[in-house]
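Novice: sequence plus the predicted model coming up.
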Amino acid sequence: MPLHVAVQTAPFDVGVQTARLSALSPLTGGIGLFVGQVRGGDGLVAMTLEHYPGMTEGILHALAQEAQARFDLTGCTVIHRVGRLEVGAGIVFVGASASHRAAALQATTFLIDRLKTGAPFWKREEYANGQAQWVDARETDEEAARAWLQQSPVP
């Protein structure tokens, strides 16, 4: 199953990535997508994402392989951006293709839930008033990731 995993500063093209997933296999019947972007509000102007090079890519690749095993995917793409990103900029693209929509959608949810807390990324928010702060993990993200760990992989 073709996997594509990248950590990059450059923007990603949702249309290009979706077309790539669609073309990977004639058995693809559905594609699930998640695109995360920098959310504005409360004066937020940008977010800087840092990561642990090498380790981050390895963890993302392992999560993509786990998704393939659980959901019998025909393709999987995980792209995560790093660096300074302004409000509205894409942060993460997660795409999963499968023979059936349910598997593609479940795999997409699995991947975003697991990478939110399992991949070594650090986020620093910048505000219009000059303040900046590091973002702590949210308990709801931790709970979502734990729920997947309690489930047995699909045989």
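Specialist: It's in. Residues are numbered from 1 along each chain as shown.
Novice: all contacts plus neighbour counts: C-alpha atoms, from now on.
Specialist: Noted.
Novice: how many residues are close by Gly15?
Specialist: Counted with other CA atoms under 10 Å, the neighbours of Gly15 add up to 8.
Novice: what of Gly118?
Specialist: A count of nearby residues for Gly118, using other CA under 10 Å, gives 16.
Novice: need the contact list for it.
Specialist: Ile59, Ala145 (CA atoms under 8 Å, 6 or more residues apart in numbering).
Novice: measure it to Gly15 for me?
Specialist: 27 Å (CA to CA, to the nearest Å).
Novice: how about Gln68?
Specialist: Taking CA to CA, one finds Gln68 at 22 Å from Gly15.
Novice: could you do Glu139 as well?
Specialist: Applying CA to CA to Glu139 and Gly15 gives a distance of 32 Å.
Novice: dropping in the other structure now:
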Amino acid sequence: MSIHIQVQTDDFNVGDEHNTLCSSNKSDGAVVTFTGLVREFSSGDNVIALELEHYPGMTEQLLQSIAEQAQTRWQLARICIIHRVGYLALGEQIVFVGVTSRHRQAAFEGAQFIMDYLKNHATFWKKEHFKDSSNWVEFKQSDKQALGRWES
């Protein structure tokens, strides 16, 4: 069992991260990955970039805690969470979550749990940049609702 947490400004290579999850792993039959990207539209406006800030030290601890909860709940063997910070242009990668488990349902649920908890509890602050303005992103009700399925 292993957990890899990284908060960084540099981009990551999804293929490399997938290969790391699979290398020398003969016991797991499922690998699930998720990659989040900076998208163009938010609240009806054209986003040109996203700026992410975090609380160093605390952010990594929270991500570790989320990963440990998922690992215990679904017996996930390997977990990788990479989250970028800084100024990210349209289409750039923001987050990577990868998990392995013996069976697919555990892998799918574990990865979704990690993303739902990350969106609601990790100490990241997002600012959307538009052509002539910018604004801080508020928590979405849909993210809070997604979290509810794991807390019942």
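Specialist: Arrived safely. Owing to the predicted nature of the structure, the values given are computational and were not obtained by experimental measurement.
Novice: spatially nearest residue to Phe96 of structure 2, not counting backbone neighbours?
Specialist: Distance criterion CA to CA, 6 or more residues apart in numbering; nearest residue to Phe96 of structure 2, sequence neighbours excluded, is Thr35 at 4.6 Å.
Novice: all strands of structure 1, in order?
Specialist: Per DSSP state E, structure 1 carries strands over the ranges 3-8, 30-37, 44-51, 73-81, 83-86, 90-98, 121-127, 132-134.
Novice: give the aligned range of the last one in structure 2.
Specialist: Under TM-score structural alignment, the counterpart of strand 132-134 of structure 1 in structure 2 spans residues 134-136.
Novice: do the same with the third one
Specialist: Following TM-score structural alignment, the partner segment of strand 44-51 of structure 1 in structure 2 covers residues 47-54.
Novice: go on, stretch 62-73 of structure 1?
Specialist: Under TM-score structural alignment, the match for stretch 62-73 of structure 1 is residues 65-76.
Novice: Lys131 of structure 2 touches Glu40, doesn't it?
Specialist: No - look at Lys131 of structure 2 against Glu40 with CA atoms under 8 Å: they stay out of range, at 11.8 Å.
Novice: what do the two both touch?
Specialist: Among the neighbours of Lys131 of structure 2, those also in contact with Glu40 (CA under 8 Å, 6+ apart) are Asn46, Val47, Ile48.
Novice: quick check: the gap between the alignment partner in structure 1 of Ala106 of structure 2 and Ser97 of structure 1.
Specialist: Superposed on structure 1 with TM-score structural alignment, Ala106 of structure 2 falls opposite Ala103. Ala103 of structure 1 is 8 Å from Ser97 of structure 1, where distance means CA to CA.
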